[in-house]
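> quick one, what's the 3D model for this:
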Amino acid sequence: MSSEQVNRVAFELFGLPIYWYAIIMVSSIALAMYLSSREAVRVGMKADDVFDFMLIGLPLSFIGARIYYVVFNLQPYLADPIQIFNFRAGGIAIYGGLIAGGAWLFYYCYTHLINVWTFLDIAAPSVILAQAIGRWGNFMNHEAHGGPTTLAFLERLHLPKFIIENMYIDGHYFQPTFLYESLWNLMGFIILVLLRKKTHLLKQGEVFLLYLIWYSFGRFFIEGMRTDSLYLFGPIRVSQALSFVLFVGAIGLLIYRRKQQLPFYDRSKGQNEWIV
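Sure thing, here's the model as predicted:
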């Protein structure tokens, strides 16, 4: 292993190691909450709507991410069920978190009389930015990488030395798929923000649907390069199957809603009624 490889432990607190992964994830979530709260005010909602949602939505998302991972990687946990609760050993899946958080969002909007599509629209760019940042937690953990490659290939990508060094794991260099997805998500964030600023361009809900289309498209191909995928059956990777379903479903819903008499996404005046 390279002597310059990044240490996954940031520091110790009372003898307990604090990992870079946790710091990066918490920071990305905090930034997403801040940006979403600012956008909420612009569309006529309250910043507290975001914070109140996250109070329960955040722990539910972590639980959902853990359940998703355990369900599709069940064998090790059947042998030692107590490890299901050992979060520090790793094992969460972003799709599980998005599913659990999305389910809570629908319930929260219904009970607080908030337009669910407006909430999804304000959250989508912040979520994909948090995903872009969060992938660097995988980098610090030396995980979520692709198959073996060569030093020459990585150098041809003109990557910083610290990334190349950290891709040297157990005697081999690996594809930095964490970086591919991080950059893809960052591009998605920029595109969504730019489109969202255009007056009378996107209808209500289309910021969110474009997020689903962009993220699922990139994730489908990047997931195919990874060596740590969860499998549905045979060679079918869970995240690829779900990405395909979300991509097709989001396009279909986008086309359907585009034909409806729906309001445009308006950053100057919010509509807080709940719409079925």
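> please make it C-alpha for all contacts and neighbour counts, starting now.
Fine.
> could you look up the SS state of residue 155?
The assignment at residue 155 comes out as helix when based on DSSP: H, G, I helix; E, B strand; the rest coil.
> residues near the closest residue to residue 251 other than its chain neighbours, how many?
Using CA to CA, 6 or more residues apart in numbering and skipping residues adjacent in sequence, the residue nearest residue 251 is residue 213, 6.9 Å away. Residues lying near residue 213 (other CA atoms under 10 Å) number 20.
> need the three-state assignment for residue 213.
Applying three-state DSSP: residue 213 is helix.
> tell me the contacts of residue 149?
172-175 (CA atoms under 8 Å, 6 or more residues apart in numbering).
> any idea how far it lies from residue 37?
Applying CA to CA, to the nearest Å, the value for residue 149 to residue 37 is 42 Å.
> same question for residue 135.
Taken as CA to CA, the span from residue 135 to residue 37 is 23 Å.
> those two: which is more packed in?
residue 135 (25 against 21).
> tell me the helix or strand right after the one helix or strand that one maps to.
Per DSSP states H and E: residue 135 is located in helix 116-140. Once helix 116-140 ends, the next helix or strand along the chain (criterion: DSSP H and E) is strand 148-149.
> off-centre distance for that following strand?
Distance of strand 148-149 from its chain centroid, counting by CA atoms, centre = their mean, to the nearest Å, is 25 Å.
> so what's residue 22 closest to, chain neighbours aside?
Per CA to CA, 6+ apart, closest to residue 22 is residue 137, 7.3 Å.
> that neighbour reaches residue 26, doesn't it?
No: the pair residue 137 / residue 26 is not scored as a contact, 10.1 Å apart, by CA atoms under 8 Å.
> so between those two, which is more surrounded?
Using other CA under 10 Å, the more surrounded residue of residue 137 and residue 26 is residue 137, with 22 against 14.
> following up with a second sequence; could you model it the same way so I can compare the two?
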Amino acid sequence: MAALNPIAFHLGPIEVHWYGLFIASAVIIAVTLAVREGKRRGVDPDDIYDMILWALPVAIIAARTYYVAFEWPYYSQHLGEIIRIWDGGIAIYGSLIGAGLVVYFFCRSRFIPVWLMLDIAAPTVIMAQGIGRWGNFMNQEAFGQITSLSFLQGLHLPHWLISQMLIDGAYRQPTFLYESTWDILGFIVLMTLRHRKDLFKQGEVFLSYVIWYSFGRFFIEGMRTDSLMLFNTIRVSQLLSVVLFVGAIAIIVYRRRLGSQVPMYLDGNPFTKKAKLAKNKER
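Predicted coordinates:
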């Protein structure tokens, strides 16, 4: 059975790739869920939409820049391919760094607690990551080491998925599937727990996401054969996963010691009234 076509359809001369469709679908679902939760927490939907208009392009550019930077020996010889983002080659950690900077500066300008906005976004972001990995599947990328047909059949995977894992004449570990499953499970856990009374302080839903994702990514990254490398010896994503995992736990411990100075997640936006007054003055 031949590999699946990474091109979904054509709009005249334009090729629409499955990779882009999966990412676009993930963004739409994530924004919809974030807006719904934002209303409950006192964040204006217009603020979330405005933030996305800035965060999305910056995240894409940062993700591609991150990837190209660690693959510069190749791209320095193929400059024309730098913009070919539709062929894959974006780094999730790069997108998170870019989007995180936008969230910080945007929230400071709109009287929205940064930690609260990150909490609202975190479960939807990990859900979007889980969906986006299927774009990697269609492009036959983000795969793992060589394995056997019997191993893949032992996972009770459908035939079309197993066939897509036949890459360069050998069956590969479906690491995209492992990470997608881990991400969706994390989404379910966060969505189930974040409305529990007196459980999360503001910032801890996001930090829990960081802990969950970085823990799984560390082990899954170790199985991949296309990792970005530092000094040709260290897997960049594994190193960053360790830093984020330890850092997120340390931040939770530190902020918990501050006690009542840190509001609970369910308290929502304490600046809602102040923000409305500021907007009225601008008008």
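> now the TM-score, please.
Once the chains are laid over each other, their TM-score by TM-score structural alignment, normalised by the length of structure 1 reads 0.95; 271 aligned residues with a CA RMSD of 1.4 Å.
> returning to that earlier point: which part of structure 2 matches the helix holding residue 135 of structure 1?
Here helix 116-140 of structure 1 aligns to structure 2 at residues 114-138, judged by TM-score structural alignment.
> alignment lookup: residue 221 of structure 1 to structure 2.
Under TM-score structural alignment, residue 221 of structure 1 pairs with residue 219 in structure 2.
> after superposition, how close is stretch 94-107 of structure 1 to structure 2?
Compared with structure 2 after the fit, stretch 94-107 of structure 1 shows a mean deviation of 0.5 Å (mean CA distance after the TM-score superposition for structure 1).
> also stretch 116-127 of structure 1?
So stretch 116-127 of structure 1 averages 0.3 Å relative to structure 2 (mean CA distance after the TM-score superposition for structure 1).
> so for that stretch, what gets flagged as buried?
For stretch 116-127 of structure 1, the neighbour count (16 or more other CA atoms under 10 Å) marks 116-127 as buried.
> now stretch 95-111 of structure 1
95-102, 104-106, 108-110.
> run through the residues that contact the residue nearest in space to the middle of structure 2.
Against the mean C-alpha coordinate of structure 2, by CA atoms, centre = their mean, the closest residue is residue 129 at 4.2 Å. Taking CA under 8 Å, 6+ apart, we find residue 129 of structure 2 in contact with 26, 92, 180, 183.
> right, and residue 204 of structure 1 touches residue 262 too?
Yes: using CA under 8 Å, residue 204 of structure 1 is in contact with residue 262, at 6.7 Å.
> what's the first-to-last distance across stretch 134-146 of structure 2?
End residues of stretch 134-146 of structure 2 are separated by 19 Å (CA to CA).
> try stretch 265-276 of structure 2
Separation of the first and last residues of stretch 265-276 of structure 2 by CA to CA is 21 Å.
> report the distance from it to the chain centre.
Its chain's C-alpha centre and that of stretch 265-276 of structure 2 lie 26 Å apart, by CA atoms, centre = their mean.
> circling back: centre of the chain to the helix holding residue 135 of structure 1, how far?
On CA atoms, centre = their mean, the centre of helix 116-140 of structure 1 falls 5 Å from the chain's centre.
> about what we covered before: compare residue 204 and residue 262 of structure 1 (neighbour count), which wins?
When residue 204 of structure 1 and residue 262 are compared for neighbours, residue 204 comes out ahead with 22 against 11, by other CA under 10 Å.
> any idea what the more buried one aligns with in structure 2?
That one, residue 204 of structure 1, aligns with residue 202 by TM-score structural alignment.
> list the contacts for its match?
115-116, 119, 262-266.
> ok, of these, which one's closest to residue 14 of structure 2?
Comparing these against residue 14 of structure 2 with CA to CA picks out residue 119 as the nearest, at 37.5 Å.
> alignment lookup: residue 56 of structure 1 to structure 2.
For residue 56 of structure 1, the residue aligned by TM-score structural alignment is residue 54.
> A strand includes that match, no?
No: counting by three-state DSSP, one finds residue 54 of structure 2 to be helix, located in no strand.
> okay, now it: neighbour count?
Neighbours of residue 54 of structure 2 (other CA under 10 Å): 14.
> which residues of structure 2 fall in strands?
Secondary structure of structure 2 (DSSP state E): strands at 7-11, 14-17, 146-147, 166-167, 170-172, 229-230, 234-235.
> out of the ones you listed, deepest packed?
Mean neighbour count (mean count of other CA atoms under 10 Å) peaks for strand 170-172 among the strands of structure 2, with a mean of 19.
> mean distance between it and structure 1 after superposition?
Strand 170-172 of structure 2 differs from its equivalent in structure 1 by a mean of 0.6 Å after superposition (mean CA distance after the TM-score superposition for structure 1).
> name the helices or strands packed onto that strand?
If you count contacts as 3 or more CA pairs under 8 Å, 6 or more residues apart in numbering; DSSP states H and E, strand 170-172 of structure 2 packs onto strand 146-147.
> look up how far residue 206 of structure 1 lies from residue 104 of structure 1.
Residue 104 of structure 1 is 20 Å from residue 206 of structure 1, by CA to CA.
> distance of the equivalent of residue 33 of structure 1 over in structure 2 from residue 93 of structure 2?
Using TM-score structural alignment, the partner of residue 33 of structure 1 in structure 2 is residue 31. Going from residue 31 of structure 2 to residue 93 of structure 2 by CA to CA gives 19 Å.
> what of residue 258 of structure 2?
Between residue 258 of structure 2 and residue 93 of structure 2 the computed distance is 29 Å (CA to CA).
> if we can go back for a sec, can I get the strands of structure 2 in TSV including distance to residue 88 of structure 2?
Shown next, in TSV, are these (distance: least, CA to CA, whole Å):
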stretch	distance to residue 88 of structure 2
strand 7-11	12
strand 14-17	10
strand 146-147	21
strand 166-167	16
strand 170-172	18
strand 229-230	17
strand 234-235	19
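> coming back round to it: ok, the contacts of residue 129 of structure 2 in structure 1: which stay?
Among the contacts of residue 129 of structure 2, the contacts conserved in structure 1 (both residues aligned by TM-score structural alignment, their matches' CA atoms under 8 Å) are 26, 180, 183.
> was I right about the last one contacting residue 127?
Which is residue 183 of structure 2. Yes: shown here, residue 183 of structure 2 and residue 127 form a contact pair, counting by CA under 8 Å, at 6.1 Å.
> ok, those two, which is more surrounded?
residue 183 (26 against 23).
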